[in-house]
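A.B. asks: Prediction below, plus the sequence it came from.
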Amino acid sequence: MAIVGAGPTGVYTLAGMLAAAPSALSVDIFEKGACAGPGMPYSPDMNAPCMLSNIASRELPPVVTSLNDWLRSLDMSDLSGLGLAPGLISDEAFYPRVALGAYFTAQMAALIAQGRRQGHRIELHLRHAVTDVRPREAGIEVSWTFPGGTSGAVFADVVLATGHRWPDSVEEGGVMLQSPWPAEKIARLPEERIGVLGSSLSAIDVAVTVASARGRFAEAGGALRYEAQQGRGGFRLSLMSRKGLLPEADYWYELPLPELRRLAAIAGEATARSDGTLLERAYGAFLDDFHDADPDWLAALGGADLPRDEFAAAYFAPRLAADPFDWARKNLAVAERTVAEKRPTPWRSALLRAHELFEGLVPRLTDAELEAFHDTLKPVFTDSYACVPHASIRRLLALHEAGVLEVIRLGSDSRLVDGPGGPAVEYGGRRAEFEIVVDARGQRPMTLADLGFPSLAEGDLLSGPLRFDEFVLPLRSSSPGRIHCVALPALLRRHPFVQGLVNASEMGGATAGAILRAMRETGH
C-alpha cells in the first residue's frame, strides 16, 4: 500500500495498520517535504512558537506514547526549544503547534521502527512529490518526482492523506491576499496597516505573530500587557469577519461527554441515506435532548419550538449585541473559573456531543438537506468547536488595550476593492483601507481535481456521486485497486467537521480497518 502525505492523518493510518495487521505489510509513505509527521499545521517551517494549538493535551489521541509522556521524556533544552518547561505540562495544557509537530515526527519514527521490528517493510520517501494517482488493470498507479528524477509504482491500496494547501497569495475581487503562512514571512511584514480576513485561531495567530515581531507580551500587575518596541508601536491590526465575533475561550467538559439519547438513536439508525426527513428529525431530537440537558439555556434561546432556521440567530444574538472585547473579557473570566473548578457547563457539553453525532449524520443527508445544514446549524457547531486557548484570548485583549487591534463586523454585503493606497474593504456604507490583507479564513473546501493529481480530475473516473462513504472513492474502472481519500480539504463539504486531530485519528483508524478487511477478503 501507499500513503500519500506523512502528516498526522498518515501517522494515524500507519498506526492503525500496524495495530491489527494479520501478516507482513509492505508500505510506502510519500512526503513532499523534508520531514515526516507534523504536516503543514504543525510544521516548524510554517509556524512560530507563539502559535498555539487548539486541542488540549488530554484530547489528543496517543500514537505509540501519549503527548505528555513524550514531552516528559525530553530534557530541559529540548523542551525550551519547543517553548515549554516541565511545569507547563498538564492534561489541560494547550501547547505550541511546533510542539505537536515534534511529537508527530517522533511518533512516525517510532512507528516505522516498531513496524520493521515486527517484520513489515516500511519505506519513507521524503522530498517525494506525488504527481498523479491513476487506476490501472493491475492496481493503482502512483507517479512521483524526487530530487533524482521521476518514478512510479502500482499498489493495491493508496491512501490520499494530503492535507492543507496554502498558496503564497490568492486573488479575490482583483485584490491580492497574503497567505497566513509561513509565520516567518508574516513576522517580517513591513506594513503598518494590516487587515486580516477571519477572526478564528488562524487569524489570532497572524495578529500575535505580527505583534510579537514588533514587541512583547509581559505580565504586569497580574494581567498580560503588550509592549511595542520603541518606534514600532504605530501599526494597526484589524480582524474582519461577517459577524465580527471573537471565538470563545476553551471551556471545561468531562469525558465521556453526556449522552443525548434521542439524537444518538437517530444517528445510530441503519439507513444509509436520508429520505429527506433526516435533518428535521435530528433537529427535533436535538432540541428535546437539550431540554433535558439544560432547560434554562434552551428557554433563554427560544424554547423547544425554536425553528431550525432561527437557531443560529438566537445562539449568536447575545454576542452580536455586545462589544467583542467586552464579551471576550467576561467569557474568559467564566472559562477560567470553570476550568479551575473542573465544572462543566451543561449546554456546552451537550452541544459538543451533538457536534459529534451530527458529524456522523451529515454524510447521509440529501443534497438539499446538506445545503440547509450548512446554512442553519453548521455555524453553531463550528463556533462551539472553535474555542481557543485562554492564552490566545489574553493576548487579544492585551493587543486591544494597547490600541493596536480592532475587530470589524463586515456583515453580509462586504467586498474587497483595490484602492490607490492598497487593498480596501467596503462594508455597510463604510470603507477600511490597508496596506496589505492576510486571508486567515481557514482551509477552503476543495474538489478532487484541486488535489493536484490530474487523473482524479477526469470526469469519468467515478462510478457514482462523490459522498466519501468509508472514505473510498467509487471507481468506474475495473481496477482491483482501491483509493482511500482522507485528504481533509476534499472532504470538507460532505464532512464539514473533519479538521482536527481527533478526526485525523478516527479517519486513519477507519481507513486502516477498511484496508485490512479488504486484504483479508481478497488475499492482497
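C.D. replies: Received the coordinates, thanks.

A.B. asks: going forward, measure contacts between C-alpha atoms and count neighbours the same way
C.D. replies: Noted.

A.B. asks: Which positions within the host helix or strand of W70 qualify as buried?
C.D. replies: Taking DSSP states H and E as the definition, W70 sits inside helix 67-72. For helix 67-72, the neighbour count (16 or more other CA atoms under 10 Å) marks 67-68, 71 as buried.

A.B. asks: and what of stretch 415-435?
C.D. replies: The neighbour-count check on stretch 415-435 (16+ other CA under 10 Å) flags 416-417, 423-425, 427, 433-434 as buried.

A.B. asks: circling back to that earlier point, helices or strands up against the helix holding W70?
C.D. replies: Of the remaining helices and strands, those touching helix 67-72 by 3 or more CA pairs under 8 Å, 6 or more residues apart in numbering; DSSP states H and E are helix 97-117.

A.B. asks: Give me the next element, helix or strand, following the helix it packs on.
C.D. replies: strand 121-126.

A.B. asks: So what angle separates the directions of that next one and helix 97-117?
C.D. replies: With axes from the mean of the first three to the mean of the last three CA atoms, to 10 degrees defining the directions, strand 121-126 sits at 150 degrees from helix 97-117.

A.B. asks: Beyond strand 121-126, next helix or strand please.
C.D. replies: Next helix or strand after strand 121-126 toward the C-terminus (DSSP H and E): strand 129-136.

A.B. asks: Which residues does that following strand contact?
C.D. replies: For strand 129-136, the external contacting residues (CA atoms under 8 Å, 6 or more residues apart in numbering) are 4, 30-32, 140-146, 452-456, 477-479, 481.

A.B. asks: Got a quick ChimeraX command for the buried subset of the residues you listed?
C.D. replies: Filtering the contacts of strand 129-136 down to the buried ones (16+ other CA under 10 Å) takes a single ChimeraX command:
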select :4,30,31,32,140,141,142,143,144,145,453,455,456,481
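
A.B. asks: if we can go back for a sec, and which of the buried residues of helix 67-72 is nearest A518?
C.D. replies: For the buried residues of helix 67-72, the closest approach to A518 (CA to CA) belongs to L67, at 31.7 Å.

A.B. asks: can you tell me which residues contact that closest one?
C.D. replies: 57, 60, 100, 103.

A.B. asks: Would you check how far apart the third one and M40 are?
C.D. replies: For L100, the distance to M40 equals 11 Å [CA to CA, to the nearest Å].

A.B. asks: Second structure for comparison follows:
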Amino acid sequence: MAKRIAIVGTGPTGIYSLQQLLTIGEALSVTLFEKGEKAGIGMPYSPETASKSMLANIASVEIPPVVVPYLDWLTDQPAGKLAAYGLDADALDDRQFTPRLLLGQYFRDQLLSLVRRARAAGHVIDIRENTEVLDIVPGKGGLCLQTSAGMFEKPFDRVILATGHDFPEDDDAQDGYFPSPWSGLIQAEIPPTSVGIMGTSLSSIDAAMAVAIQHGRFHRQDDDLRFDINADTGLHITLMSRSGILPEADFYCPIPYEPLSVMTDDAVAACLSDRRPLDALFDLVRAELLAADPAYALRIGLRGLDADSFAPAYFADRAAADPFRWAKKNLAEVEHNKANRITVPWRYALLRMHEKAEDIVSGLSEEDRDRFDKGLKKVFVDNYAAVPSESIRRLLALRDAGVLSVLELGDDYEMTRCQSGTTIKAQGKTHEFRIFIDARGQKALESADLPFPTLRDALVQAGHEIPEVACDYSLIGPPDFAGRVSLGSIPYLMHDRPFVQGITACADIAAAIAQGVAKGRRRRLMGSVAI
C-alpha cells in the first residue's frame, strides 16, 4: 500500500521534500496543500510580495537543482521574457542574482515537472491549490487535516509542515504603517512623502525599491546607475537600524565550499564539554581566522579579542565611516575581486564557520546564548547576508538623487505610532514619518504561534514552548503527533538554529525529512522479517 503523505506548503521546502521523498524507493500517495492560487511559487517569490526590482539573494550556482539547474532553466526562457526582467539572454551567468519573481516561476515549473515524472513512475500526486490547512487532528489510522474546503477524506501517515515564513496579515497594515514588507506594500500606492524603513538588510532595501519605483526610475548609462525622480515630489526614504550600518556586497568565493582547517565538526562538538563553551567556540573562530588571514587578524588585533569584543572590533571601521562612502568602496572591491576571481580569506572563513557554530547553539547556557546573540551571531549574519552588488548600486543611486538617507538609532530609541504617522526619537532628535515599514525580517516563532489549534494546544499543554524536533525534523513531544509530523517550517526552527535561512537550508531540511521517512520504512520491513 502506498504511504500517504501530506505536504503543507509548496514553496522551496515543500518542493524539495517531494523531490527527496521520490528517492526513497517506496510507493507514495502525496497530497500537496497550497493556500494560494498557484502551487510552487513560495511567498517571497510571488507577485503579491515581490516586484521585478526585487532581487533574490542567491545565485544560480548555489540553488540545489530540482529537475534541472536554475541556470539551464533561465537559458531556455525566451530572450524577450528575460529582457522584461532586466536580463540579457547572452550574458547569463551562474553567479548572477536574478529577480525573485523569476525564481518563483522556476520553482513552479520545477514542481509541475516533478509531479509529471512522479506520476509516470506510478506515484499518486495530488495538488490542492486555494486550500488552506486549518488544523491537524489525530484520527484512526493517522492524522486528519481540516482544510478551508472541509475535512480531508483519508488520514495521512505523515504530515510535513513546509509553511515557510510567517509574517503579519495585510489587515495589520493601517494608518501608513506596514508591519512587514509583505503586508500589502507591493499593492499599496505610497505618496511622495517621508518614508521610514526599520532595518538595513536586503528586506529593507527591497522595501525602499518598492517605494522608490513608484516615483521615478533607474537609468543605466555605461557602468553608472542613476535614479531619475519624478518632478515636484517630496519623497524621502530613511533606512534605520541601531548601528546605522549598511550590508556589504556579496563577495566572490569558491563554491562548493572548501573544508575548514581548524573548525571541524568534532572540534565544535567538543566545545560543549568545555567549562566555557562559547569561549571555546571563539578560540576555534580565532584560530581559523589566524590560519586563513594573518594580515586581517593583525589589523583588528584578533589575538587580544574574545567572544564579546570581537563583534565591536569587526564593525569598528564601518561604524566610524559614512555608510554610503563605505558602500561605494566595498562595491568597487568586491566587483574587482569577482572579475579577477579573488577570494578574501577572512570573509570566506567566516562564511564557512557560521553553520558549524550553529550546531552547538541549542546547547549553550542562557547566559552564553545571550552573549552569542550580541556578538558572534551579528558577525556571522553580517557576513552571510551580504547583498547583491546591484542592490548596493541602487542604494547609491537613490542617495545621489537625494532620495535616501540612513539613520543610526543607537540602543535607546522610542517609536510612537498614531494616525498621522510614526515618530522616532533617537539620540536627542525627533524624526517623523508619514509612511513606516518594519522590515526587520523573520522572527523566531514558538509553539503558541502555530496556526493549527489541536497541534498547538497539544504542544503547549505538554510544556513544549518551543517545538522540539529530531535530527530528521520529526516532531518530539505529544504521542499523537510525535514521529507523525515533520516540522520543516523555518520560523519554528530558528530558536535553536538561528542561521536556518534560505533555499539551501530548505533543501537540507527536505533531505533530512526524507531520510527519516526512509528509516521508518526500513524499520517496518525489518519488523516484517522478524515476524
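C.D. replies: Good, I have the coordinates. Quick caveat: nothing in here was measured; it's all calculated off a predicted structure.

A.B. asks: ok so, going back, wait, which of the buried residues of helix 67-72 of the first structure is closest to E269 of the first structure?
C.D. replies: Closest approach between the buried residues of helix 67-72 of the first structure and E269 of the first structure, by CA to CA: L67, at 35.3 Å.

A.B. asks: Okay, helices next: where are they in the stretch 201-350 of the second structure?
C.D. replies: Applying DSSP state H, counting those that start in this stretch to the stretch 201-350 of the second structure gives helices spanning 202-212, 265-270, 277-292, 294-299, 310-320, 323-339, 345-358.

A.B. asks: Nearest to S489 of the second structure, out of these?
C.D. replies: Across the helices of the stretch 201-350 of the second structure, S489 of the second structure has its closest neighbour in helix 345-358 (17.5 Å, CA to CA).

A.B. asks: Have a look at how far, on average, the closest one is from the first structure.
C.D. replies: By mean CA distance after the TM-score superposition for the first structure, the fitted helix 345-358 of the second structure averages 0.9 Å away from its aligned residues in the first structure.

A.B. asks: With the first structure overlaid, how far apart is whatever helix or strand comes next after that helix on average?
C.D. replies: Sequence order places helix 366-374 as the next helix or strand after helix 345-358 of the second structure, per DSSP H and E. The superposed helix 366-374 of the second structure is, by mean CA distance after the TM-score superposition for the first structure, a mean 2.8 Å from where its aligned residues fall in the first structure.

A.B. asks: helices or strands up against helix 366-374 of the second structure?
C.D. replies: Using 3+ CA pairs under 8 Å, 6+ apart, helix 366-374 of the second structure sits against helix 277-292.

A.B. asks: which of the residues in the helix it packs on are buried?
C.D. replies: 277-290, 292.

A.B. asks: from the residues you listed, which is closest to L302 of the second structure?
C.D. replies: Checking those against L302 of the second structure by CA to CA gives R286 as the nearest, at 6.9 Å.

A.B. asks: what's A228 of the first structure in contact with, if anything?
C.D. replies: Each residue near A228 of the first structure by CA under 8 Å, 6+ apart is listed here: 211, 214-216.

A.B. asks: Which contacts among those residues does the second structure share?
C.D. replies: On the basis of both residues aligned by TM-score structural alignment, their matches' CA atoms under 8 Å, what survives of the contacts of A228 of the first structure in the second structure is 214-216.

A.B. asks: related to what we said a few turns ago, and of the helices of the stretch 201-350 of the second structure, who's closest to I237 of the second structure?
C.D. replies: helix 202-212 (6.9 Å).

A.B. asks: post-alignment, that closest one versus the first structure, mean distance?
C.D. replies: Here helix 202-212 of the second structure, set against the first structure after superposition, deviates by a mean of 1.0 Å using mean CA distance after the TM-score superposition for the first structure.

A.B. asks: Now do that helix: which elements does it pack against?
C.D. replies: Applying 3+ CA pairs under 8 Å, 6+ apart, one finds that helix 202-212 of the second structure makes contact with strand 194-198, helix 389-400.

A.B. asks: ok, and which of these has the densest surroundings?
C.D. replies: For those, average neighbour numbers computed from mean count of other CA atoms under 10 Å are highest in strand 194-198, which has a mean of 24.

A.B. asks: That one vs the first structure - mean distance after superposition?
C.D. replies: Mean deviation for strand 194-198 of the second structure: 0.5 Å (mean CA distance after the TM-score superposition for the first structure).

A.B. asks: so what does that strand touch, helix or strand wise?
C.D. replies: Where contact means 3+ CA pairs under 8 Å, 6+ apart, strand 194-198 of the second structure is packed against helix 202-212, strand 236-241, strand 429-433, strand 435-438.

A.B. asks: ok, residues contacting the second one?
C.D. replies: Counting by CA under 8 Å, 6+ apart, strand 236-241 of the second structure makes contact with 192-200, 204, 208, 402-410, all of which sit outside it.

A.B. asks: Can you select the buried ones among those for me in ChimeraX?
C.D. replies: Buried residues within the contacts of strand 236-241 of the second structure, by 16+ other CA under 10 Å, are selected in ChimeraX with:
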select :192,194,195,196,197,198,199,200,204,208,403,404,405,406,407,409
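
A.B. asks: Just send the helices and strands packed on strand 194-198 of the second structure back as CSV, with distance to Q96 of the second structure too.
C.D. replies: Formatted as CSV, these follow (distance: least, CA to CA, whole Å):
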stretch, distance to Q96 of the second structure
helix 202-212, 16
strand 236-241, 26
strand 429-433, 35
strand 435-438, 28
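
A.B. asks: still on that earlier bit, now tabulate the contacts of L67 of the first structure in CSV and tack on neighbour count and distance to E369 of the first structure.
C.D. replies: As requested, the contacts of L67 of the first structure are exported to CSV (neighbours: other CA atoms under 10 Å; distance: CA to CA, whole Å):
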residue, neighbour count, distance to E369 of the first structure
S57, 20, 35
L60, 17, 32
L100, 27, 37
Y103, 22, 39
